[in-house]
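Q: Here is the input, now give the coordinates:
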Amino acid sequence: MSTSITDTKDESDHGEKRDVHHSEKMTAELLHEAFDGENLEHELGVWEAAKKHPWACLWAFIMCFTIVMESFDMFLNTNFVALKYFSREFGVWDAAKKEHVIPTRWQSALFQSGQCGAFVGVFLSGPITSRIGYRWTTILALALINCTIFISFFAPSLAVLTVGQTLEGISWGFFIANSPAYASEVVPLALRGACTATLQMSWSIGSIIVAAASYGYNNRDNQWSWRVPTALQWIFPTPLLILVFLAPESPWWLIRRGRKEEALRSIKRLGDTNEEQAHQKLAMMERTVQIEALQGGSPTLLDLLKGTDLRRTIIICLMYASQNFAGNLIANQATYFFEQAGINTNMAFKLNLINSCLQFVANALAWFISSYFGRRTIYLWGLGFNITLLFLLGIIASVHQSHATNYAQACLGVVISFVFAGTQGPISYTIIAETSSVRLRALSTAVGRAGYYVAEIPMIYLATKMLNTTGWDLAGKCGYVWGSTAVVCWVTAYFFLPELKGRSYREIDILFNRRTPARDFKKTVITVEDNE
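A: Alright, predicted model coming up:
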């Protein structure tokens, strides 16, 4: 067993070398407490952990619920282009279809502007979170989005609406970077999968509200058909700001900053009210943080590209980016997809609402699936099933079209969204949260999400081009494209995605430091005494 954890690293020269602001050794007594704390984590079952840590689950869900605003806005914009009044007010006349449509370039601008802002936001979030913590960073973002919604609501043109979406997107970047990291740090090991999976549920809740509002207002022939749904965004930021203010800070972040007493209070607020068990968990966290601290100083973006952290960064970026290559953009543009598949406008809005509700059901099922099956298993089987459905969608769209084939395409779009929402979507967030090292988590999740936007922005343009009547007008034939890109994602995951279910953060660090092959993670034995 390596004993480097008990060595004191000299921090007196050249200023502070690492985030841990104390230089005390992990004594034999503290190490035994850390062992006990980690053993206790492994012994806790899913239901026992949930009963013992209801507050941890609540705070994790509240932080994840901030994602509802990115979901709300994204689905709102895709519904706008299907609104007759919006198209007549801001679109151009399509002689072939004998109706007004939003040009492809403006559809792309509306769909991509928020993502461009979020791309900036995720890079800002990492350093800010490392400095002031998850709570205050999220509070700052919630205050910002409260202000920027005004621009979208009062927008007199597509150009101003695009600017408003871009500025709102900066806050989205903070939310999506911090939520999975915070959720994974405040709940016990047994609940990490279920709680990080609630990120996808927040997406579904946002899409349900948008679908319901859009369906309720789509027959209005005035500006309120799109301004009222836009105004509904103000429902979320202020209540969430208050709740996040009341939430405890992540004890892992506090320990990284050397604030042990505050970390202990946070641990107790999260459910470990037993004094002995709270100190054991504190020792376990401190041990992991000190092991990582010996590998480097204060975290920087460059650290993500060094040593074994480069491998972790690549996995995180691939997990995020792959969400755009497996047909998920069909769900993001569901109403418009249904219309292009030959469904009338009113029925398309109804189907979108049904689709959103079914995604919510799939997200709820993901809680149980992620608790009992491995991350790698869920990802590969879910993605593999959707690959089959995507190619089937393309085949149906290629035959002679009728009323039956139109509804078959629409139904396949719903099933693809359902499978994604129950497997690949939620489990990706779990993998992302678990793969990053504790020291670099805020930066890792931020850069990973940046990888998502790098992939999504051109993919949104491609998706819009494939569906728009002024573009390629492929409708369900886009299944061939998304099926092919999904195959690439599946093959990549098969060879490079490790199994992290049931592993503590210390064990994950050791597995990566040993450069364990991805397919050997599950069977490799790590003892509680290992420190390397």
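
Q: switch to C-alpha atoms for all contacts and neighbour counts from now on
A: Fine.

Q: thinking A118 is in contact with Q165, fair?
A: No. Look at A118 against Q165 with C-alpha atoms under 8 Å: they stay out of range, at 9.7 Å.

Q: Can you report how many residues neighbour A404?
A: Other residues within reach of A404, judged by other C-alpha atoms under 10 Å, total 10.

Q: same check, this time on L30
A: Residues within reach of L30, counting by other C-alpha under 10 Å, total 18.

Q: Quick check: closest non-adjacent residue to it.
A: In space, and not counting its chain neighbours, L30 is closest to A283: 6.1 Å by C-alpha to C-alpha, 6 or more residues apart in numbering.

Q: show me what contacts that neighbour?
A: Neighbouring residues of A283 by C-alpha atoms under 8 Å, 6 or more residues apart in numbering: 30-31, 33-34, 37.

Q: Another sequence for comparison is provided below:
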Amino acid sequence: MENPKNEKTDVDFIESVEQTGRLANQGEHELTPLKAIRDNPWVMLWCIYAIWMLILNSFEGQAGGAVLGIPEFRKDFGYKYKDSYVLPVDWQAAFSGAPVASACIGSLGIAYLADKVGRKWAYALALVFSYVGITLEFVATTSPIFFAGKFMNGFAIGALVTVSFTYIGEITPTVLRGIVSSAAAVSFTLGPFLVALIIKGTGTLESRWAYRSTFVAQYAVAAIGTIFLPFMPESPWWLLSKGREAKAAKSLKKLGYSPSEIKMRIGQIILTLEEVKSETDGATYLECFRKSNLRRTGIAIAPFLIQTFSGIYFAASYSTYYYQLAGYSTSESYILQIVQQVISMIGNIMSWFLVERFGRRPLMLYGLCFLTVDLLLTGGLAVIGTPGALKGTCSLILIYCWSYNVTIGAVSYTLLTETATSRLRVKTIAIGIFTQNALNTMWAFVLPKLFNPDQANLGAKVSFIFGGLALLSCVYLWVYQPETAGRTYKELDELFAKKVPGRKFKSTKTEAEMEGEQVMELKQQELAYGDNAGR
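A: A predicted model of the protein is given here:
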């Protein structure tokens, strides 16, 4: 027979957790971005670490495409066509498609492991794959060995994106979630920027170091990530999902929280995890497609797919080569590639100040509308085909890269990070990475046949394809995309559970908000009563 005293203790504990959780939920609404940054310096530093791990991802992704624009690489791995060297289209597609295909497997596999052994060990495994892949790329003198290196690095690419955005979403305060996850997307421009600088310095060398220098630099990026990994605090969300409250408290302490803040934060996380438990029982991939989770999974990954539909794979992987085909010299194409990355970084930095002020939905919708017009104009100039028109397409590609990074290039990661339910976050992110990479795998094999001068030779006219897909995506965003800015995870859980239409998310008052306001009011009354009693 149960001890009534123990039963009362359990009830008191549950009530205490609920009260502190609701108080923490309301407290997040009262934080400003600047105060949150000042109060959470260690959280911000570990978010920067996660962003650094993403730089390793984007560095590899850009290096694989950028080497195609290096004449010495095409000479060593390709064949002579007219007055220059080109890669065999099948190998070109394989080099581009291999890491994207293995990234699909890497994202799904690492999500399973991250839920089993934690985010920290998942990072460690990704780094192992990265070191092996870099080494194979560096020593390669034949296409099969280079392909093997790209394929191995793909596992790391999928893993690093999945774990980094999960970790950022789990340690960042609500008021900073959009800013930090958008800022994380700067890694996808900073990595390519570093690659562009290296290739500008070495790309014209008449030896294997014209492209091998890029792979050597990857070692340095991976080494910095490895040095700091042992000190990384494990995700408190993962620890509490495993019932490890003491370790979660220790992790929160390493993230800079005070004892009272640790108690409130643990209460908030436990309350959120318990309330979605019935919707996510088992936390398997299948759960992402059951009950209200199906809608959440779709809304989380749709913006990620829209990135691919809008043509970023072409702009990111083929721009250097296209600049050369459009009439610029090899050296000039490298300079344009650097300009492209600088413009992209400026665009991403601008998104930090817009994502919370204007919200996710407007930036996604109106940003994609602008990109659609840009793509159609690019295709139109490519049809004209005069030297001046072709130079104009290069300008429009640069404008595309800026506007993409201000809007959907940054906000999609925010939506992917915050829309998923807490227990399924890493798996939902993995599904998003998988589906995007699956589409990119398709583009990797199709684009060379459409784009290359020795194939269909469409050049920038492929923009018509992406423009049409972007137009259809605009319709989806208008109808289905909800506004998630300023919502805690508990509030988002409630909005999805109640099936609130996407266009009403912003105006709906949740029970979680009302409960938080009530608890905060009671807390203030208790403090006022204590002050009066002490006089």
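
Q: How close are the two chains, by TM-score?
A: Once superposed, the chains reach a TM-score of 0.92 (TM-score structural alignment, normalised by the length of the first structure), with 505 aligned residues with a C-alpha RMSD of 1.7 Å.

Q: quick one: contacts of stretch 444-459 of the first structure?
A: 112, 115-116, 118-119, 122-123, 125-126, 173, 176-178, 180-181, 304, 313, 316-318, 320-325, 432-433, 436.

Q: Find me the equivalent region of that stretch in the second structure.
A: The counterpart of stretch 444-459 of the first structure in the second structure, using TM-score structural alignment, spans residues 428-443.

Q: about what we covered before: which SSE is the residue nearest to L30 of the first structure in?
A: According to DSSP states H and E, A283 of the first structure maps onto helix 275-293.

Q: Residue in the first structure paired with G467 of the second structure?
A: Under the alignment (TM-score structural alignment), G467 of the second structure pairs with G483 in the first structure.

Q: does its match really touch F385, like I thought?
A: No. G483 of the first structure sits out of contact with F385 when judged by C-alpha under 8 Å, with a separation of 10.4 Å.

Q: higher neighbour count, these two?
A: For G483 of the first structure and F385, the more surrounded residue by other C-alpha under 10 Å is G483, and the numbers stand at 25 against 13.

Q: element containing that one, please.
A: Going by DSSP H and E, G483 of the first structure is part of helix 478-496.

Q: which residues touch that helix?
A: Contacts for helix 478-496 of the first structure (C-alpha under 8 Å, 6+ apart): 315, 322, 325-327, 376, 380, 383-384, 386-388, 390-394, 463, 466-467, 517-519.

Q: Please check those residues and keep the buried ones.
A: Buried by 16 or more other C-alpha atoms under 10 Å: 315, 322, 325-327, 376, 380, 383-384, 386-387, 390-394, 463, 466-467, 518, out of the contacts of helix 478-496 of the first structure.

Q: hmm, back to that, quick one: the match of G467 of the second structure and I396 of the first structure, what's the gap?
A: Using C-alpha to C-alpha, to the nearest Å, G483 of the first structure is found at 14 Å from I396 of the first structure.

Q: Next: S356 of the first structure.
A: Distance of S356 of the first structure to I396 of the first structure, given as C-alpha to C-alpha: 23 Å.

Q: next one: G476 of the first structure
A: Note on G476 of the first structure: its distance to I396 of the first structure, by C-alpha to C-alpha, is 8 Å.

Q: Give me the more crowded residue out of those two.
A: Neighbours were counted for G476 of the first structure and for I396 using other C-alpha under 10 Å; G476 has more, 30 against 19.

Q: residues in contact with the more buried one?
A: With contact set as C-alpha under 8 Å, 6+ apart, G476 of the first structure has these partners: 341, 393-394, 396-397, 409.

Q: quick one: the strands in the first structure?
A: 92-94, 99-101 (DSSP state E).

Q: after superposition, how close is the last one to the second structure?
A: In the superposition with the second structure, the aligned residues lie an average of 1.2 Å away from strand 99-101 of the first structure, counting by mean C-alpha distance after the TM-score superposition for the first structure.

Q: before we move on, what about stretch 276-286 of the first structure?
A: Looks like 1.6 Å for stretch 276-286 of the first structure (mean C-alpha distance after the TM-score superposition for the first structure).

Q: if you line the two up, which stretch of the second structure does that stretch fall on?
A: With TM-score structural alignment applied, stretch 276-286 of the first structure matches the range 260-270 in the second structure.

Q: Just the buried residues of the matching stretch, please?
A: Neighbour-count burial for stretch 260-270 of the second structure [16+ other C-alpha under 10 Å]: 261-270.

Q: how many neighbours does the aligned partner of K499 of the second structure in the first structure have?
A: Matched by TM-score structural alignment, K499 of the second structure corresponds to R515 in the first structure. By other C-alpha under 10 Å, 13 other residues sit near R515 of the first structure.

Q: tell me the contacts of E517 of the second structure?
A: E517 of the second structure neighbours (C-alpha under 8 Å, 6+ apart): Q26.

Q: Spit out the contact partners of the residue mapped onto Q218 of the second structure from the first structure.
A: By TM-score structural alignment, Q218 of the second structure lines up with Q233 in the first structure. The neighbours of Q233 of the first structure, taking C-alpha under 8 Å, 6+ apart as the test, are 69, 72-73, 149.

Q: Which of those are retained in the second structure?
A: With both residues aligned by TM-score structural alignment, their matches' C-alpha atoms under 8 Å, the contacts of those that the second structure also has are 69, 72-73, 149.

Q: most neighbours, which of those residues?
A: Counting neighbours by other C-alpha under 10 Å, the top entry in those is M69, with 26 neighbours.

Q: contacting residues for that one?
A: Going by C-alpha under 8 Å, 6+ apart, M69 of the first structure touches 172, 206, 233, 236.

Q: Can you tell me which of these is nearest L440 of the first structure?
A: Nearest to L440 of the first structure, judged by C-alpha to C-alpha, of the contacts of M69 of the first structure is W172 at 20.2 Å.

Q: So the aligned partner of T470 of the first structure in the second structure versus P71 of the second structure, what's the distance?
A: Matched to the second structure by TM-score structural alignment, T470 of the first structure sits across from D454. D454 of the second structure sits at a distance of 16 Å from P71 of the second structure (criterion: C-alpha to C-alpha).

Q: Looking at these two, which is more packed in?
A: Per other C-alpha under 10 Å, whichever of D454 of the second structure and P71 has more neighbours is P71, with 20 against 13.

Q: Nearest residue to that one in space, ignoring adjacent ones along the chain?
A: Spatial nearest neighbour of P71 of the second structure, excluding adjacent residues (C-alpha to C-alpha, 6+ apart): Y85 at 7.0 Å.
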